[in-house]
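> sharing a model that was predicted from the sequence below.
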Amino acid sequence: MKILLATVYHYPHTGGLSVHVATLKAGLEARGHEVDVLSFSDIPEFEQKAKVRGPGFLMNKLSKGKGFVYGLKARKKMLQKLMEQVKHKNYDIVNAQEVYATFAALDAGMPVVSTVHGYLTYEALSAGNILKDSPEERFLMEEEVKAYRSTRAIITVDTRIKEYVEREAGVSGTAIRNFINVDDFRPDTENKAAYRQKHGVPADAPVFFVPRRLTKKNGVIYPILSLPAVLEKYPNAQLIYAGTGEAMEEMKRLIAERKIENNVTLLGAIPHHVIKEYYALADVALVPSVHSAGVEEATSISALEAMGSGQPLIACAVGGLKEIVDHNVDGLLVEEKNVEELSAAMIELLDHPEKGQELAKRARAKIEAEYSHLAAAEKYEEIYLGAK
């Protein structure tokens, strides 16, 4: 088949959606399909600024949320134009990665199935992009329902999102949990010392790695709040974040207030291939997601990558994380926002590295058996064939 993966956001970029697209593309191509990606990155930079970012910024200054909605509509129009330009390639199916990519394909007259990665309206509320009980909130929910009812098939990345789509739009979808390239993300501990030297990480420091976009629902402040208790026993412990987002300033403030600047590193956005090196140099990976404005973590790609990379994982018991982590078997689950419980789990894995190694070993086996990109691609293929 000829398949077009489409998103109104940038590709590639830091974040789970971009990783999902790249990994799905690799899996489908391994199965013999021809796969292209069309994204906002294919729009010239000057057009992005002149037609989306600039006007959206000004509109938000006048009324919170209006610029956000305007930006989504503008991205849709621009993506639709790109689709019309490649329509002659006769794609068998377009797999839209969100609501407005779905609208772009529909208006371009192309056959489309939609992957739902999250909750558009609730996530916009959680991130502060729109206001609660505003016209923008009502409009976005109406747009979600319209998209879910108009596409040929719905794929969701966990069962909770499947239930959400069915509840809000009355449409039954297929839940295919997120997945990773099991060949890319695999244990690499033999290079741990070399990676630490390369990235300037002390050779003897216990390292906690948080590969998370810095946004409220990802709970990124809680490792900072939990670290002081860890430092009482392990004063040279390091907490390293990879990601960007609107929570950055709050995190910097919390770090300064606790005087732990020497123990916390905010890397910002780093390339995905470099993320693998940080998994390898770390001792423990943290995925501290929380409920926020009705949003909860789906099948976290970060958690899957950590488990595939052979690192012991501590995650919060919310959303899809409860589906992929079996507590005390292949990872540790802690109560969300519970600073003391997270601190205790961090200390436990430093006190008992052999336990962490055993958890990591079982986690890798689970990833190979249940979360391979090749197995997921086969499931997507079946849906594409049924929707042609």
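In hand now; what should we look at?

> for the rest of this, base every contact and every neighbour count on C-alpha atoms.
Noted.

> got the contact list for residue 31?
Counting by CA atoms under 8 Å, 6 or more residues apart in numbering, residue 31 touches 374, 377-378.

> for those residues, give me TSV that also has neighbour count, secondary structure and distance to residue 308.
Putting the contacts of residue 31 into TSV (neighbours: other CA atoms under 10 Å; DSSP: H, G, I helix; E, B strand; the rest coil; distance: CA to CA, whole Å) gives the following:
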residue	neighbour count	secondary structure	distance to residue 308
374	20	helix	15
377	21	helix	18
378	15	helix	20
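
> tell me where the stretch 101-250 of the chain has helices.
120-126, 135-150, 159-169, 192-199, 221-233, 248-257 (DSSP state H, counting those that start in this stretch).

> and the second one, what does it pack against?
Translated: helix 135-150. For helix 135-150, the elements it packs on are helix 66-86, helix 99-107, helix 120-126, helix 159-169, judged by 3 or more CA pairs under 8 Å, 6 or more residues apart in numbering; DSSP states H and E.

> out of those helices, deepest packed?
Highest mean neighbour count among the helices and strands packed on helix 135-150 (mean count of other CA atoms under 10 Å): helix 99-107, with a mean of 24.

> CSV for the contacts of residue 31, including distance to residue 330?
Output for those, formatted as CSV (distance: CA to CA, whole Å):
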residue, distance to residue 330
374, 22
377, 25
378, 26
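
> putting a second one here so we can go through both:
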Amino acid sequence: MRIVVLSADDPYIRGGAGGKHVHIKLFIKGLKKNGYKTILISPHLFNRYVMLLFYDYIGGIFSRILKNKNLAYLYRLYVVKYLLLYKFKTKVKNFDYIVCEDILSIEVANMVSEKKKIFAVIHGPIVKEAINHHSINPNIKFPSINLMEKIEKSSYKKVSKIIAVDNNIKEYIASFNFPEEKIYVVYNAIDTDRFRLTNQQEKIEIRKRLNFSEKKVIALIPRRLVKKNGVIYAVKSLAYIKTNFPEDYKKLVFIIAGDGPERKEIEQLKRENNLENLHMLGYIAHDKIVDYFKMSDIVIIPSIYSDEFSEATSLSALEGLATKNLVIASRVGGLKEIIKCHETGVLVEDKNVEELGNKILDFVNNKDRYTSIIERGARYCQNNHRYDLHAKKIAEILFKE
């Protein structure tokens, strides 16, 4: 059986740290491990100078000179669509099924499917995410948000079955009148071979190599700096701890691994509160970030409900569990589906700075109380979120009649 995985995103760009990028690479690896011949078609296969001209340069004219983000976004969608179409026709000779990773891929698949079934894995609401990431502006009248949502809606109607990564996304897709019985929830998976902590000595050695103290409690926030990820609330919780519990603040180190449009606001908050224990490392490629997970004690996923959607099944949360961190996450979206509070991790209300700060403080002063929670979280990941089992489950749903 020959499977084509089609993606409008380049899963190899800048080390592929995004959740969707990691999913695609692990999904293909898992399919191959389960005996499926699999090929990926995505823009990374195209000449980079062509991409620079048609995607970056001309798209930039719409955005910077015409001051129309929406037009730039829509233009880039069509550029990628037709580049994908060209690449599919030149690279793929025969296939049995196409698995699409986004709505552009669905559009292309329908142009080349030869009446074969098309499937999709949907990671989130594309238009709402674009608003949240500041890629489009809901106040611009042309092209309007409604026009883009119509494109999204029409795409879903063209597939046979859809995999949603959590129940929120399932409900979202169903809201476009897609039959619920054809939507299957399969939570995300991680590379549990890489994301696992062998022993405490490994943690100590990594800290020495990366110049972090062995004695501090390290809290990692592995998040892109966009509104929905709520990183600013984690920083506010550190400011709360410094103001109210200065001695405990001295025991803590916060590390933000990620970049994005919220960076300036977070840097300003850091300066205003003199948060010298906060390290902003910027973007870290996925093949490098594993060491930061392994050397940490806490992983914070402070996501919020924003622009009418919230966090899906966070890969960072799963990677935090697998590397034996206490994962403290907001009670939103897919996070509350994969984390059982005080069983495999800790859940707090989103935007509740004091509650988050107090949970961190409780861990700092009562580590032993959380040992069994951390161990259960690691076992849960090993048993339920391995990439090979994940790919096998999706294949059984999609490819078997």
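Sure, I can see it. These figures come from a predicted structure and were not determined experimentally.

> that older thread, same list (the helices and strands packed on helix 135-150 of the first structure) but as JSON lines, adding distance to residue 92 of the first structure.
As requested, those are exported to JSON lines (distance: least, CA to CA, whole Å):
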{"stretch": "helix 66-86", "distance to residue 92 of the first structure": "13"}
{"stretch": "helix 99-107", "distance to residue 92 of the first structure": "12"}
{"stretch": "helix 120-126", "distance to residue 92 of the first structure": "27"}
{"stretch": "helix 159-169", "distance to residue 92 of the first structure": "25"}
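
> enumerate every residue touching the aligned residue in the first structure for residue 273 of the second structure.
Under the alignment defined by TM-score structural alignment, residue 273 of the second structure is paired with residue 258 of the first structure. Contacts for residue 258 of the first structure (CA under 8 Å, 6+ apart) come out as residue 228.

> and if you look at residue 265 of the second structure?
Per CA under 8 Å, 6+ apart, neighbours of residue 265 of the second structure: residue 232.

> what segments of the first structure are strands?
With DSSP state E as the criterion, the first structure has strands at 2-6, 34-38, 93-96, 112-116, 154-156, 174-175, 207-210, 238-241, 264-266, 284-287, 313-316, 332-334.

> distance to residue 383 of the first structure and mean neighbour count for the ones you listed - can I get that in JSON lines?
Putting the strands of the first structure into JSON lines (distance: least, CA to CA, whole Å; neighbours: other CA atoms under 10 Å) gives the following:
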{"stretch": "strand 2-6", "distance to residue 383 of the first structure": "12", "mean neighbour count": "22"}
{"stretch": "strand 34-38", "distance to residue 383 of the first structure": "15", "mean neighbour count": "17"}
{"stretch": "strand 93-96", "distance to residue 383 of the first structure": "10", "mean neighbour count": "25"}
{"stretch": "strand 112-116", "distance to residue 383 of the first structure": "8", "mean neighbour count": "25"}
{"stretch": "strand 154-156", "distance to residue 383 of the first structure": "8", "mean neighbour count": "23"}
{"stretch": "strand 174-175", "distance to residue 383 of the first structure": "9", "mean neighbour count": "18"}
{"stretch": "strand 207-210", "distance to residue 383 of the first structure": "34", "mean neighbour count": "26"}
{"stretch": "strand 238-241", "distance to residue 383 of the first structure": "37", "mean neighbour count": "23"}
{"stretch": "strand 264-266", "distance to residue 383 of the first structure": "40", "mean neighbour count": "18"}
{"stretch": "strand 284-287", "distance to residue 383 of the first structure": "31", "mean neighbour count": "27"}
{"stretch": "strand 313-316", "distance to residue 383 of the first structure": "31", "mean neighbour count": "26"}
{"stretch": "strand 332-334", "distance to residue 383 of the first structure": "33", "mean neighbour count": "22"}
